[in-house]
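In: got a predicted structure plus its sequence, pasted below:
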Amino acid sequence: MTPRPSTCRSAEPADDELARGLAAGDEASLAVAYRRWSALVHTLAWRSLGDAGEAEDVTQQVFLGVWRGRHGYRPERGAIGAWIVGIARHRIADALSARTRRADLVASAGTALPLTGPGRDDPEAALDRVLLRTELARLPAPQQRVLRLTFYEDLTQTQIAERTGLPLGTVKSHTRRGLGRLRGRLGEEGRT
């Protein structure tokens, strides 16, 4: 019985040919590299992270890194498979660091902010509160003050003007500018 062409390994290029194809921007070479090493990368990530979903994300990041960094591969430094495993090790370390940062933020949210209400067991909500508090602290003092009075004391803009002695138009301007800055900064966080 003859093997089917799709399972025949001899049709795939050798590592040095594959490296040249990648450097030349050949997407077929990337597909071959993915077929050849994705299972290994996924296994390394899964064993290190203990989460199949994160392992899949890391695997995708690794091969995106292979494609973007293909011009940086130097055959004299080692085999292309070793280079890919090196990229995987860095991505796994990044994922573990990000996990630690998230856990630290959630832990600090639990001690710094009282978790009350229906979302008290939701770590994502706690993380959102920490991020919002951090970004609010970065605003200029007048905008910070107006937004804190608005959201934490539930005051209207007229009430804020009366309490602070600021003209109503100034309160409205601080509110608009402060919310715009928060929206911009928190929008950037969501894209990273």
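Out: Sure, I can see it.
In: C-alpha only now, for contacts and for neighbours.
Out: Noted.
In: list the contacts for Glu162?
Out: By C-alpha atoms under 8 Å, 6 or more residues apart in numbering, Glu162 lies in contact with nothing.
In: now do the SS call for it.
Out: Secondary structure assignment for Glu162 (DSSP: H, G, I helix; E, B strand; the rest coil): helix.
In: for the strand or helix carrying Asp94, name the packing helices and strands.
Out: Using DSSP states H and E, Asp94 maps to helix 80-112. Applying 3 or more C-alpha pairs under 8 Å, 6 or more residues apart in numbering; DSSP states H and E, we find helix 80-112 packed against helix 15-23, helix 27-49, helix 52-68, helix 123-137.
In: JSON lines for those helices, including mean neighbour count and distance to Arg191?
Out: JSON lines is the format used below for the helices and strands packed on helix 80-112 (neighbours: other C-alpha atoms under 10 Å; distance: least, C-alpha to C-alpha, whole Å):
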{"stretch": "helix 15-23", "mean neighbour count": "18", "distance to Arg191": "28"}
{"stretch": "helix 27-49", "mean neighbour count": "17", "distance to Arg191": "23"}
{"stretch": "helix 52-68", "mean neighbour count": "18", "distance to Arg191": "15"}
{"stretch": "helix 123-137", "mean neighbour count": "17", "distance to Arg191": "14"}
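In: would you list those helices in CSV and tack on distance to Val85?
Out: Output for the helices and strands packed on helix 80-112, formatted as CSV (distance: least, C-alpha to C-alpha, whole Å):
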stretch, distance to Val85
helix 15-23, 14
helix 27-49, 7
helix 52-68, 9
helix 123-137, 32
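In: tell me the buried residues in the helix holding Asp94?
Out: 80, 83-85, 87-89, 91-92, 95, 105-106, 109-110 (16 or more other C-alpha atoms under 10 Å).
In: of all those residues, which two lie farthest apart?
Out: For those, the farthest-apart pair by C-alpha to C-alpha is Ile80 and Gly110; their separation is 45.1 Å.
In: second one coming, line it up with the first:
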Amino acid sequence: MNSASDEDLAHGFAGGDESCLSEAYRRWGALVFTVAARELGDPEEAKDVAQQVFVGAWRGRENYDVQRGSLKTWLMGITHKKVADQLARRARHMRDIEAAVAAAGPDLPQRDGAADSVLDFVLLADELEKLPVQQRTVLKMAFYEELTQEQIARRTSLPLGTVKSHTRRGLIRMRNRLEVDGGAHG
């Protein structure tokens, strides 16, 4: 298949020839990844998007019309759509985090106040210890070391999106536990 013309490759792809999927990935996989990485700024997200592009293209190959454009152009169109979808998910996720932090903020002692009382500080530390390991690690780095999510991602080698997810879930879990237990003393 390596010597096939782009047109032959496109026809084979549209017809369901799996070797054409492999060849399309060989020819344009790096381009799809590069475009996604440039737009997203995160290589891990770009890998996911590149995989989504080729899986989506293969599953939706009946929508590809060889007469309307090249396979490369069609794949790049899918790439731009998947990148836009990922950016929209990221924006929604950031809004969720901001809402969770805003909702949890008044209930959680801040570092500067280190808690109004020793009891509040102990309750906070106790709730942190009840979190799953990754959520606990991320929140401890944020609370005690005052690191940003980007700094935490670099230090832990976790994707930024994963750090944000752990932060959000941990804060929500702590807020809910403190509300239920009446743990936040005012």
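Out: Alright, I've got the coordinates. Note that the structure is predicted; figures quoted are calculated from it, not measured.
In: so for Arg145 of structure 1, which of the helices and strands packed on helix 80-112 of structure 1 sits nearest?
Out: Closest approach to Arg145 of structure 1 among these (C-alpha to C-alpha): helix 123-137, 9.5 Å.
In: and after that closest one, which helix or strand comes next?
Out: As assigned by DSSP H and E, the chain's next helix or strand after helix 123-137 of structure 1 is helix 141-152.
In: run the chain-centre distance for that following helix.
Out: 29 Å (C-alpha atoms, centre = their mean, to the nearest Å).
In: what's the helix or strand for the residue nearest to the spatial centre of structure 2?
Out: By C-alpha atoms, centre = their mean, structure 2 has its centre lying nearest to Gly161, at 3.9 Å. For Gly161 of structure 2, the element it lies in under DSSP H and E is helix 160-181.
In: that helix to helix 71-104, inter-axis angle?
Out: For helix 160-181 of structure 2 against helix 71-104, the angle by axes from the mean of the first three to the mean of the last three C-alpha atoms, to 10 degrees is 30 degrees.
In: show me what helix 160-181 of structure 2 packs onto, helices and strands only.
Out: Packing contacts for helix 160-181 of structure 2, counted by 3+ C-alpha pairs under 8 Å, 6+ apart, involve helix 71-104, helix 118-130, helix 133-144, helix 149-156.
In: dump those to CSV, plus distance to Arg59 of structure 2.
Out: Below are these laid out as CSV (distance: least, C-alpha to C-alpha, whole Å):
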stretch, distance to Arg59 of structure 2
helix 71-104, 12
helix 118-130, 43
helix 133-144, 35
helix 149-156, 34
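In: which one, of those helices, ends up nearest to Val35 of structure 2?
Out: For these, distance to Val35 of structure 2 was read as C-alpha to C-alpha. The smallest value, 7.8 Å, belongs to helix 71-104.
In: picking up where we left off before, show me the contacts for the residue nearest to the centre of structure 2.
Out: Residues near Gly161 of structure 2 by C-alpha under 8 Å, 6+ apart: Arg90.
In: now with 6 Å?
Out: By C-alpha atoms under 6 Å, 6 or more residues apart in numbering, the contact set of Gly161 of structure 2 is empty.
In: from Gly12 of structure 2, how far off is it?
Out: According to C-alpha to C-alpha, to the nearest Å, Gly161 of structure 2 and Gly12 of structure 2 sit 37 Å apart.
In: now do Thr34 of structure 2
Out: According to C-alpha to C-alpha, Thr34 of structure 2 and Gly12 of structure 2 sit 25 Å apart.
In: just Ala91 of structure 2 next, same as before
Out: Computed as C-alpha to C-alpha, the Ala91 of structure 2 to Gly12 of structure 2 distance reads 38 Å.
In: also Arg27 of structure 2?
Out: From Arg27 of structure 2 to Gly12 of structure 2 the distance is 15 Å (C-alpha to C-alpha).
In: need the contact partners of stretch 164-173 of structure 2.
Out: Counting by C-alpha under 6 Å, 6+ apart, 97, 135 sit against stretch 164-173 of structure 2.
In: next one: it to chain centre, how far?
Out: Put simply, stretch 164-173 of structure 2 sits 14 Å off its chain's centre (C-alpha atoms, centre = their mean).
In: next: stretch 74-82 of structure 1.
Out: Distance of stretch 74-82 of structure 1 from its chain centroid, counting by C-alpha atoms, centre = their mean, is 28 Å.
In: in structure 2, which residue range corresponds to it?
Out: Under TM-score structural alignment, the alignment places stretch 74-82 of structure 1 onto residues 65-73 of structure 2.
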